[in-house]
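Asks: only geometry, no sequence info:
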């Protein structure tokens, strides 16, 4: 089963850019398809492979940031090729 996951990482600190960049670099270094835009990052892959990777990556990020919010949406399908038709 393939999934699409959208993240918005929100470090609650003055230096917020570095933790976001570190998180995105970890996602980019993975074998999963990663798409970015100014407001969020999307990752696509197999549920059984992607979720353990995300669990570990989020934990590392949370351990390095004292106060942080992570918004995450999970869709049960690969939406990486979505194009509006309107």
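Replies: Alright, I've got the coordinates. Only a predicted model underlies this, so the values are computations on that prediction, with no experimental measurement involved. Residues are numbered from 1 along each chain as shown.

Asks: From here on, just use CA atoms for contacts and neighbour counts.
Replies: OK.

Asks: buried stuff in the strand ranked longest in the chain?
Replies: Counting residues, the longest strand found in the chain (DSSP state E) is strand 2-11. Within strand 2-11, the residues that qualify as buried are 3, 4, 5, 6, 7, 8, 9, 10, 11, counting by 16 or more other CA atoms under 10 Å.

Asks: Check it against this one:
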């Protein structure tokens, strides 16, 4: 099943751009996913398990590298945005 995941990241720091760029760079490394970045969110589309795992792993990696952030996800199963 295909899924579309809309991710917004809100780093808890004044210099918020590097963590957001880090998230985008990391999520783009996963094969088999289509990723598009917009001014307020990044949209990840692909097979459900792969896309969910990629988002989960990327959030975990960013937590270790950049510390605290709030993430808002919209998960739309069975929908292909692109």
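Replies: Happy to help now that I have it. Model, not experiment: these values are computed from the prediction.

Asks: now for the longest strand of structure 1, which elements pack on it?
Replies: Judged by 3 or more CA pairs under 8 Å, 6 or more residues apart in numbering; DSSP states H and E, the packing partners of strand 2-11 of structure 1 are helix 17-28, strand 41-46, strand 68-75.

Asks: quick one, which of those is nearest to residue 54 of structure 1?
Replies: Nearest of these to residue 54 of structure 1, taken as CA to CA: helix 17-28 at 8.4 Å.

Asks: If you count neighbours, what's buried in the following helix or strand past that closest one?
Replies: Later in the chain than helix 17-28 of structure 1, the nearest helix or strand by DSSP states H and E is strand 33-36. Buried residues in strand 33-36 of structure 1, defined by neighbour count with 16+ other CA under 10 Å: residue 34.

Asks: circling back: make TSV out of the buried residues of strand 2-11 of structure 1 and add distance to residue 42 of structure 1.
Replies: Output for the buried residues of strand 2-11 of structure 1, formatted as TSV (distance: CA to CA, whole Å):
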residue	distance to residue 42 of structure 1
3	10
4	7
5	5
6	4
7	6
8	9
9	12
10	15
11	18
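
Asks: of those residues, closest to residue 80 of structure 1?
Replies: Of all those, residue 80 of structure 1 sits closest to residue 4, with 7.4 Å by CA to CA.

Asks: what lines up against that closest one once you look at structure 2?
Replies: Matched by TM-score structural alignment, residue 4 of structure 1 corresponds to residue 4 in structure 2.

Asks: does that match really touch residue 44, like I thought?
Replies: Yes - at 5.7 Å, residue 4 of structure 2 counts as touching residue 44 under the criterion of CA atoms under 8 Å.
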